[in-house]
Structures are given as structure tokens and as C-alpha cells.
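Student: Here is my input, please return the structure:
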Amino acid sequence: MRSLVLIGHGSHLNGESAGAVYRYAELIRERGLYDEVVEGYWKEEPSLRQVLKTTRSTDVTVIPMFISEGYFTETVIPRELGLGHQGPVPGEGIARVLGGRTVRYTLPYGVHPSMSEVILARAHEALPDLNPGDTALIVLGHGTTRNENSNRVIYQNADRLRESGHFAEVHALFLDEDPRVGTWPEVVRSPRVVVVPFFASEGWHTLETIPEDMGLTGEVTVFEDHPSGSQTVYYARPVGTHALVAEVVLHLAEEARGASERGGDEDRTHAEAWHAFMALAQEGVRLGEALITPHGSLYEIRHALDEGRPSDALTTVVTPEGLRDLTRQDEGGRHRPVHTFRNLPRGWRAVLSVTDLPQGVHNLYPAVVEEGYAHHCHSLRATPWPTTARRQTGIYAKVSRATPEQVEAVAKDVCSRCLKTRLWAGEKLPRTFFTRVPGAIPCPEACTYFIAEAREEVSGKRSQGGHDHG
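Tutor: Just a heads-up that it's a prediction; the model follows:
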């Protein structure tokens, strides 16, 4: 067996932030090269601290779904996964044995050499008849003075494409460092110019900042008063949303340090947890706010408060992905970064096969089965708040200064909305949903939403009722 884990940043506020990672996971899943493809996030669920628990195999490859090397790929992700590594990741990645699993961690997909092919594909989409006689390419990066690795990938791709001979000239320009994107009229001489943003997704920069800085009015903009004559600029979509990124991810996984074609074994602890849960499901079980009912070879999941409502009065989905998409927002359309908040929307039902049920439950309540079963078996280890707080770095380092009163003030607001019991704060949970207590779900460690709220509390910026974080 082999498991592939795609790690994204995610957001406490914006549900679209995780969309690209979901799409790539589905594309790779369709290829059937891995027994499972799992997504994990820094600011959503399953969190970086949970995601390895959710993998079925003892052979796991982890790909950071980031456009360049930097703080998250070199510090946050390795730290939260417990890899015991900080700093630049070598080209072949790193490998560790964690809890019986072989975990391989690679460079982010954006630094792979084959990203040059993705840039070229985006350029051809924007200008199908481009030719080296009259067309210039601008590879446009974000840039930052905080990490010297951020711009390196832009220059490397520009060099490769310059050597390829596909363009009359190739330039690397940036939003936040020199050479700036606004200088393009001074450096580009060709009558046709293709601009490819080297960004992971569509967003404020690609939709607003770049067009404004370049004076673009749409996908095609004609400039009549350029010093070298009329120029036409073709604006491409960002590289990170192209389907070819899935191929780049697979290349990275195949090249990972110690990658094995044989794969690993089924993780025994994971298998036991799901075997026990499926036994409950066969009899019908309530998990959190959801009710799972067997119907022959199929299983129905619906909100427990919708029990007894006619099926034709509910929206029906028949895939785990459909269930995921339905329950990532509350009834007011707001994003649900914490799946165990007591705001699961009503008015739907999922009808899933025995094969799809585990993925559906995972999408509904990530890592809850694995952590619930571990607590049921007295093997779940809680991480006290001071340990979590001391581990934080960057803008979250200040949470280590939170007083007990501040921690409890945040918990009163945040944790009171959640189904979970705070083992990390010393609360007791004598029984779990494995003994048919629906809301008895353990919380072994403070989630990233809580950490973000604690930071706001320490900074004196938190508003009662919660503060949204991107």
C-alpha cells in the first residue's frame, strides 16, 4: 500500500483556499497510482498534527502544495508533522520513520523543474500562435525580501525557458522586489508579450494587483504608445491552477528519497479503528451531529435533527466529495474550518456504499474516528496547552505569553462551540462515541483556530464571538 498526502495552507475564513488542493487530490486519485490520496492543512482539517493518523498505509509521501520554498515548507510543516527537521529541504527530500510509518517529505511542487512546462502551457493558452520571432515572456513572481529562496524558482524557470528558444526574450519580474513588474515597458521590446503569474491560485494579486501595476484592461491589452511601437500583452492564468500540476506532484512523489514501488503495509492501528467504526455503522450510529443508518448495502448520513424527514425533502449526494462540499459551510454559507463546531448544516442526505463510507465520514469529521478509537483504547496522548504554545513560531510565537485567564477566555468563546472535549486542558472524557455517546469526541491538542484566537487575545485585538483569520 502507498499513501500520498498533499499539504495546503488552508484558511479559517476563506473556503476557496483549499479548493486547488482538493482538485489535485481528485485528479491524482483518478489515476489510481496510490491506494489513497489525503489532504491536510495548516489552518483547516485534517490539521498537520492529525493528517498522518488518517493514512491507511505505513508508506507515506508528503508533498507541500506550495509554489516556492519558504517559512511554511521549511519550518511549519516539518515541525507540525514531527519530522525533526528545520531549514532548507534537500533536493531528494527527507525520510523519517514515525510511529511505524515511513514518511517521505519532498520539496514544494513549485520548485520542480517540470514547472517550466506548466508555464509554457499557460503561455500557449493565452497566445496559441506564439512564436520566438516576436513574442516575449514575463514570468511573474511575488518576491519577498524575507526569504532568498522565494525568487530563485522564478529565475530558474526564466533561465530554462530562455534556453528553450520558445520566446524572443524572457524576463523574471516581481511584485514585491526588484526588478518590479511595473518596469516591464522599459525592459520588454517584443511586439507581443505573454505574462504568466507564478502563483498557486487566483486571488487578489492575480485579479487586482498585477493588472493594476501593469495597466492591463483584460486578458488582452494593446499599448499604442510603447517606446518601441505598439505592444499587445496577453495575460495568462496562474500556473498553480493548471491540471498539469498533478503530473508535477506525481514526479515529485516518484523522486522522493527512499521511494519504494513495493509500498508498505496496512497500518494496523488505523485498520482496527475503522473496523470497529464500521461495526457500529452496520447497526446504525450517531456521530456528533450526524446520524448514520444502514440500508442494505448502502449507508445514509444525515443531520440527526433531520431524522424522520422525507428523503425527497433533502438534498441528496452520492459521493464522499459531495458530502464534503455540502458540509464545509454552515446554513448561512459561512466557511467551517473546524468540522466539529456545532453548526453542521441541515437539509441534506448522503447515500454511500460500504466502500465510500469511510471517506465520507473522514470528509465530515476528519481524524475523529482515529483519535476517538485511540482514546477508547486509552492510547491517545494529549498535548498540554503550554507545550503547544511553546512550539509556535513566527507571528504565533506570542501565544506562549497567554495567561491562564486569557486561554480560558478564548476557550469560553471558541471551544464552547465545539463538540470535542479538551483533553489538552485536563478535561476528562470517560466514554466516547465508540460506546454510543454521540458527542463524546476527544480533543488531544488545541487546534490552529484556537491558536489564532489566542494570538488575537494576547494582542488585545480579539472581538467577542470570534475573530476570522485568513
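
Student: C-alpha only now, for contacts and for neighbours.
Tutor: OK.

Student: Distance check, Glu219 against Ile94.
Tutor: The spacing between Glu219 and Ile94, counted by CA to CA, to the nearest Å, is 41 Å.

Student: next up, for comparison:
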Amino acid sequence: MTDLSHTALLIVGHGSTENPDSSGPYFDHAAAVREKGLFAEVHLAFWKEEPSLREAFYMIDAEEIYVVPDFISEGYFTQEVIPRELELDGPTTVVHGKTVHYCPPVGIHPTMTTILSRRVEQEAPDIRREDTTLFVVGHGTALNDNTTRAVKDQAALLAERFPEFAAVHPTFMEQEMFIEDWDKHCETPNAVVVPFFIADGLHSYQDIPVLLGFEEDEGLPASQKDIFRQNPYQIRGKTLYYTSAIGIEPALGEVIIDQVHTFRENHL
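Tutor: Purely as a prediction, here's the structure:
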């Protein structure tokens, strides 16, 4: 086992200025890693919350830092925003007198397929899969072509792992195939929708339920809603199950640690 006891781990999350529940999973992931005692320091920084990315180097004493993006995809934020804010110019950068290693995001880890399938099994354990269409939902953006890749890859892996489903579709909030058109792509009586997001926050608790058609745009935080306790929904002539986001899985702490080891195998 690699000795990381002299290094720091910086977990980077998106955060939100609109939903107070969005940052919860990130703190859980950091706590899970901290309990392992592998790193001298474990810190969090956010793009949309405090502490911000620009404060990261002021928080960390260690001279060697591993940065793991707690993001779903290799896209706009992981390839452009985080490197810009942390002044990174490659896999390893010496900046502000510290050696910084930039690891792959959690969402491309092989464990994601298992976690997504677990969400389905927990929310719709008795569903007839041959009568069911499975939708994996990501954000999507025109800012970076790679943003959709993780969602498409996971949909393909789920289709391979569970061929008994009638169909498995990658869908998006802001790109085709749009999740709001889910019923147009569902030829089965049942549908299961899995949000491929870290947090049960603004998107999974508010935006996607509105796009699916079973919620109004109330703007309430997650702690005040019972979205997942109401399954299944009878809507648009279908029986729809909606799962929680993948970020609540305890396994995410192990994934973060594994991405550090993946970086070391590939670059050190």
C-alpha cells in the first residue's frame, strides 16, 4: 500500500448557491476518507460555495497534494474550471510551492455501474425488467463535448450488464436526448429514471422531477421534499420510478481513494 501519510487530499465539489442540501454528500465523502487515516490532511473546496477553490492552498500545509474532482464527468468543470482555478497545467504541477497531482473524477470509476444498478434495485426491486425502460440522466452542456461521455458510457454498461431491460437510454437536462421527452422514448409500461449526479440537490430534487412531469417548480430544498418516498408515479400513461442520486452511496469514499491510486499507477 502506498504511503500517503505525508500528503494532503483535496476533494473538489460543485456546490450550490441555491440549494442548502447540495454539499452534504461531499462532506460525507470527505469524512469517510478522513476516517481511513491515509492522508495527513483531507480538505474540501467548491466552485459555488465556501471554501472556494481559490482558498485551497491557504488551507493546506502539506507540500504534496492530490486533487480528486467529486464530479460525474471529464468535462467543462474538470477539464477547464478546476485546472484554471488551481493553476494546474498538467497531471502534476508545482504551484505556490506545492506539488499538486490532478486525479480523474469519481464519475468515470468502474464502480459507478454497480452503484447505478444498486439505485434501481433499491427503488424498484420487484419490477419486471422486460417491461421496463431505464433512463440514466446527466446534466449535459454545450460548453464541452466530453460532458456527456460518462452518462453515455454508463448507459451502455448498464445495458450490457442487464440485457433483460427493454431499453437503456442516456438522457440529459440540456441536450438531446432530453429527459423531459422520456415518455416519447419509452415503449414499455414501466420506466426507471436514475439521476447520475453526486448530490440530491437542485437538479435531482427540483429540476428533473419538473421535467419528468410529476413535480411543480416549488423551489423547496431537498430536506423539505419526499420525492423518492412516493414511488411509483402514475404519469403520462406509464408507471415511473425515480431513484436518488449516486452520491449518497458510502462507496464514494473508497472511489475517491482509488482515484488517487489510479493516478499514481498512471503517472508516478
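
Student: In terms of neighbours, single out the busier of Glu219 and Ile94 of structure 1.
Tutor: Using other CA atoms under 10 Å, the more surrounded residue of Glu219 of structure 1 and Ile94 is Ile94, with 18 against 13.

Student: Would you mind confirming that the more buried one makes contact with Arg104?
Tutor: Yes: distance between Ile94 of structure 1 and Arg104: 5.7 Å, which falls inside the contact criterion (CA atoms under 8 Å).

Student: any idea which helix or strand carries the equivalent of Val21 of structure 1 over in structure 2?
Tutor: Residue pairing (TM-score structural alignment): Val21 of structure 1 is matched to Tyr26 of structure 2. Using DSSP states H and E, Tyr26 of structure 2 maps to helix 24-36.

Student: same question, Pro163 of structure 2
Tutor: Counting by DSSP H and E, Pro163 of structure 2 is part of no helix or strand.

Student: How about Glu117 of structure 1?
Tutor: helix 115-126.

Student: helices and strands around that helix, which ones?
Tutor: helix 149-164, strand 192-197, helix 245-255 (3 or more CA pairs under 8 Å, 6 or more residues apart in numbering; DSSP states H and E).

Student: at 10 Å what do you get?
Tutor: Contacts defined by 3 or more CA pairs under 10 Å, 6 or more residues apart in numbering; DSSP states H and E place helix 115-126 of structure 1 against strand 135-141, helix 149-164, strand 192-197, strand 231-235, helix 245-255.

Student: counterpart of the second one in structure 2, which residues?
Tutor: Meaning helix 149-164 of structure 1. Under TM-score structural alignment, the match for helix 149-164 of structure 1 is residues 146-161.

Student: Now that stretch: buried residues?
Tutor: Thr147, Thr148, Arg149, Ala150, Val151, Lys152, Gln154, Ala155, Ala156, Leu157, Leu158, Ala159 (16 or more other CA atoms under 10 Å).

Student: next one: stretch 101-115 of structure 2
Tutor: Applying a neighbour-count criterion of 16+ other CA under 10 Å, one finds His101, Tyr102, Cys103, Pro104, Pro105, Val106, Gly107, Ile108, His109, Met112, Thr113, Ile115 buried in stretch 101-115 of structure 2.

Student: roughly how far out does the match of helix 149-164 of structure 1 sit from the chain middle?
Tutor: Mean C-alpha position of stretch 146-161 of structure 2 versus that of the full chain (CA atoms, centre = their mean, to the nearest Å) differs by 13 Å.

Student: List of residues touching it?
Tutor: Outside stretch 146-161 of structure 2, the residues that touch it by CA atoms under 10 Å, 6 or more residues apart in numbering are 72-79, 107-110, 112-114, 116-117, 134-142, 162-163, 165-172, 175, 195-197.
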